[in-house]
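Participant: Show me the folded form of this:
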Amino acid sequence: MPRAAELWPLRPTVRYARQIAEALRAETIGGVIMLIATGFALIWANSAWTNGYLALRDAVPGPFGFSLYEWSANGLLTIFFFVAGLEVKHEFTHGELSRRKDAVLPIVAAVCGMVVPALLFVAIAWGADGVSRGWAIPTATDIAFALAVLAVTASTLPDALRAFLLTLAVVDDLGAITVIAVFFTDQLRLISLIAAGVVFAIYWLLMRAGVRSPLVFIVLGVAAWVLMHESGVHATVAGIVCGLLTSVRGDPSPAERADFYLRPISAGFCVPVFAFFAAGVPLTIQALGSVFVDRVAIAVMIALVLGKFLGVFGGAWLSVRLGFARISTELDWRDIAAVSVLAGIGFTVSLLIGDKAFPGDARITTAVLIASVVASALAAALLRLRVRVQARDDV
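Facilitator: Below you'll find the model as predicted:
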């Protein structure tokens, strides 16, 4: 007996919606949308209508006293981190990082990519006012922007390279969030943090027990998000943890189902909206001029662009050299070098730490933005070169 869908084909609007969702599952499309949103925000924020942009970004529409920007950074970005957590879980269980030595490589690279920039910052800014507060600024990598640049410029490179960057950036962001919680949180509420841990445990136990109702896990995820926010820790941690705890067993598995439905939303809405509200940084001639004569600002730029490269690439090379990690056979050290430069896109996470270390300081904001643009441009050039070399070798 023919099904109803065969007798009455999908309406055009439904068919187009499915086609758009399918297109957004290809990261190149989502990356282009995010970069367009970024460019539009920068233009608007530095135009004669900058007050309109700032009024929209700072509007407070709902609970928790969050502005639209804060909702995008704490709420929408949680969905992105959840999808990233799902993908990391897949890579560790069935993908490029399922072997221990393969998994160690990006983790060691991420840790070294935090330590080396911090040390380089301290060495350059030593003796300057605020050096004890600013060391954490260049430790971060903006995972959304880094993945977008990789998707737009080098989508044909091996999947192992994306897995390396994704895991590196997730570990990096967890480290940066830990730094914020330990060094820049006025009051850490342990009761809320413990309660969030209990919710995560229930989430994991229900996954193990075979419960498959999406509503149950949505409620648990929202509860974990609220408790994480109340604890003083950045709420996006709830997204990463829930993604890592989601089961990859079954066909399709809960992780695959969640990824199928949420990836288009993350790529087509959550990340572009976050980029729009985060990237609108007003740039003044005074701020641009002061950046290049201020030791702390100079230290931020050098530590992000050079320190990140030295830390990530050096950590990866050293771990392979010492024998406790290995590089994928699909990758070349030149691929790792390009992604190491890409890790210098600190952008939103660095801006967040910078605002906590130096509230309202335009020098730090401008320095982070300049460093992130330079790292993006250098990495894009290196990745495009790798794509051309690969295409030539494949002929």
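Participant: When you work out contacts or count neighbours from here on, use the C-alpha atoms and nothing else.
Facilitator: Fine.
Participant: What are the buried residues along the helix ranked longest in the chain?
Facilitator: When the chain is parsed with DSSP state H, its longest helix is helix 362-394. For helix 362-394, the neighbour count (16 or more other C-alpha atoms under 10 Å) marks 362-380, 382-387 as buried.
Participant: now for it, which elements pack on it?
Facilitator: When contacts are defined as 3 or more C-alpha pairs under 8 Å, 6 or more residues apart in numbering; DSSP states H and E, helix 362-394 packs onto helix 143-153, helix 285-291, helix 295-302, helix 333-342, helix 347-357.
Participant: Could you find the closest non-adjacent residue to the residue most central in space within the chain?
Facilitator: By C-alpha atoms, centre = their mean, the mean C-alpha position of the chain lies nearest to I143, the distance being 2.2 Å. If the residues on either side of it in the chain are set aside, I143 comes closest to A169, at 5.3 Å by C-alpha to C-alpha, 6 or more residues apart in numbering.
Participant: Same question for L382.
Facilitator: A338 (5.6 Å).
Participant: Alongside the first, I'd like the structure of this one:
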Amino acid sequence: MSARRLVAPASEFARYLRTETVGGVVLLIATAVALIWANSPWAGVYEAMREIRVGPAALHLDLTLAQWAADGLLAIFFFVVGLELKRELVVGELSTVRQALLPVAAALGGMIVPAGLALLVGRGAPGMDQAWAIPVATDIAFALGVLALAGSALPAAARVFLLGLAVADDLGAIVVIAVLFSSGLQVGALAVAAAAAGLYWWLQRRRVRAWWLYVPIALVTWTAIHEAGVHATIAGVLLGLLTRVKPDPDEDEAPAVRLEHRLQPWSAGLCVPVFALFAAGVPVGAEALREVVTEPLSLGVVVGLLLGKLLGILGASWLAIRITPACRPRGLGWRDMAAVSMLGGVGFTVSLLIAELALADQSPQLVQTAKAAVLLASAAAALIAAAMLVRRGRVHAARAETVPDTPTSG
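Facilitator: Below you'll find the predicted structure:
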């Protein structure tokens, strides 16, 4: 049976969900519902729903709905991220050293500078020893959605740069989650996870396509990693990185492409929005907003996302272009690069996840304040970036009208 026949034609709804614009809109709606619900007279119902426990206690999987959203649904999101990362590393924008230099340098700058600023602003605050990791993340779906909405007039190189940057940033966030938020490691469970992942890799190399084999293997891998004390989303990344991305001569698409094609609508339309529904419901009244601007930890998060991301991404890009073979993306000036760099401050989904993990041992009020800081900083970064992108789009459009036959210079 050919690969073309194995992949069912995508429905119009699935195709629609694959666009960054719609994914961003669904995410915004879920966030708005969470915020309105958590600040309404029915806030108690919202909190009670988050704390409902389901799952088999014998397997240590009697988790709350909020934990299932963070550990289970986000594992699918990170599996899609792992597929994208593997594809970029093997055949995409990160497949050669020269291609990878600029986005990787930008991602490193966009992690180190925000973390440093967060530590500087929030030094000595309770929980800051791990909360510095909150502003290192960039929400790839949300950032690409803002770019699609406000930056459509910019050269295509803007999306390529942002995608490479976000993928490299996601890899860094994955490393942070795996290293910082793993505790009490269980060697036996890790061995089970390694064996299951090894079997997945072997089946991939044997060109086995039976989904009824892969689904149980994925579930065993996820359960074992969860039991081992490592955050369960790492299972999604691991299996994504083990998936084959180069098609055989008789294949129309590689397994990674087929899986991404099928799972991306579920990730964008269900997994990430449901996580946002459970994670983004924080108080935003006058008292909560006062704590955001007076609590050192939350101020560190805001400064890290709004200022640290811009300075880190733009500064690291400039440095990489000056001292390495990397070059500025074709058609993009430094003001365009600044607008795209501002999008890095949209931490949102991954920053909310890191906030929950980093402050798990702190007071619930501090967790709520940190989440509010993430939401406010991400919203501000999105609005500022959108304004900058619209302005740069007008400049590019005017330049194209003035010299219609001459491509925009880099």
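Participant: TM value for the aligned chains?
Facilitator: In this superposition the chains share a TM-score of 0.86, using TM-score structural alignment, normalised by the length of structure 1; 381 aligned residues with a C-alpha RMSD of 2.7 Å.
Participant: Any idea which of the helices and strands packed on helix 362-394 of structure 1 gets closest to V271 of structure 1?
Facilitator: helix 143-153 (7.0 Å; C-alpha to C-alpha).
Participant: So for the helix or strand following the closest one, what gets flagged as buried?
Facilitator: Sequence-wise, the next helix or strand downstream of helix 143-153 of structure 1 (DSSP states H and E) is helix 159-183. The neighbour-count check on helix 159-183 of structure 1 (16+ other C-alpha under 10 Å) flags 160-181 as buried.
Participant: who does the helix or strand following helix 159-183 of structure 1 touch, helix- and strand-wise?
Facilitator: Counting by DSSP H and E, the element after helix 159-183 of structure 1 in chain order, helix or strand, is helix 190-209. Contacting helix 190-209 of structure 1 under the criterion 3+ C-alpha pairs under 8 Å, 6+ apart are the following elements: helix 214-231, helix 237-245.
Participant: before we move on, back to that, ok, the aligned residue in structure 2 for the residue nearest to I143 of structure 1 to L35 of structure 2 distance?
Facilitator: Residue pairing (TM-score structural alignment): A169 of structure 1 is matched to A166 of structure 2. Look at A166 of structure 2 and L35 of structure 2: by C-alpha to C-alpha, to the nearest Å, they are 26 Å apart.
Participant: V292 of structure 2 now?
Facilitator: 16 Å.
Participant: Of those two, give the one with the bigger neighbour count.
Facilitator: V292 (26 against 22; other C-alpha atoms under 10 Å).
Participant: Next up, the contacts around the nearest residue to the more buried one once chain neighbours are set aside.
Facilitator: The spatially closest residue to V292 of structure 2, leaving aside those adjacent along the chain, is S298, at 5.4 Å (C-alpha to C-alpha, 6+ apart). Residues counted as contacts of S298 of structure 2 (C-alpha atoms under 8 Å, 6 or more residues apart in numbering) are G122, E291, V292, T369, A370, A373.
Participant: wait, what's in contact with the third one?
Facilitator: Residues in contact with V292 of structure 2, defined by C-alpha under 8 Å, 6+ apart, are S298, L299, T369, A370, A372, A373.
Participant: Which residue is the nearest non-sequential neighbour of S341 of structure 2?
Facilitator: L310 (5.2 Å).
Participant: pretty sure the one you found is in contact with V346, am I right?
Facilitator: No. Under the criterion of C-alpha atoms under 8 Å, L310 of structure 2 makes no contact with V346, lying 10.7 Å away.
Participant: how about the strands in the stretch 1-150 of structure 2?
Facilitator: 53-54, 63-64 (DSSP state E, counting those that start in this stretch).
Participant: out of those strands, which comes closest to Q186 of structure 2?
Facilitator: strand 63-64 (18.9 Å).
Participant: what's the closest non-adjacent residue to A143 of structure 2?
Facilitator: Excluding the flanking residues, the one nearest A143 of structure 2 by C-alpha to C-alpha, 6+ apart is L343, at 5.6 Å.
Participant: Relative to R321 of structure 1, how far out is V387 of structure 1?
Facilitator: Counting by C-alpha to C-alpha - V387 of structure 1 and R321 of structure 1 are separated by 26 Å.
Participant: And W333 of structure 1, by the same measure?
Facilitator: Taken as C-alpha to C-alpha, the span from W333 of structure 1 to R321 of structure 1 is 12 Å.
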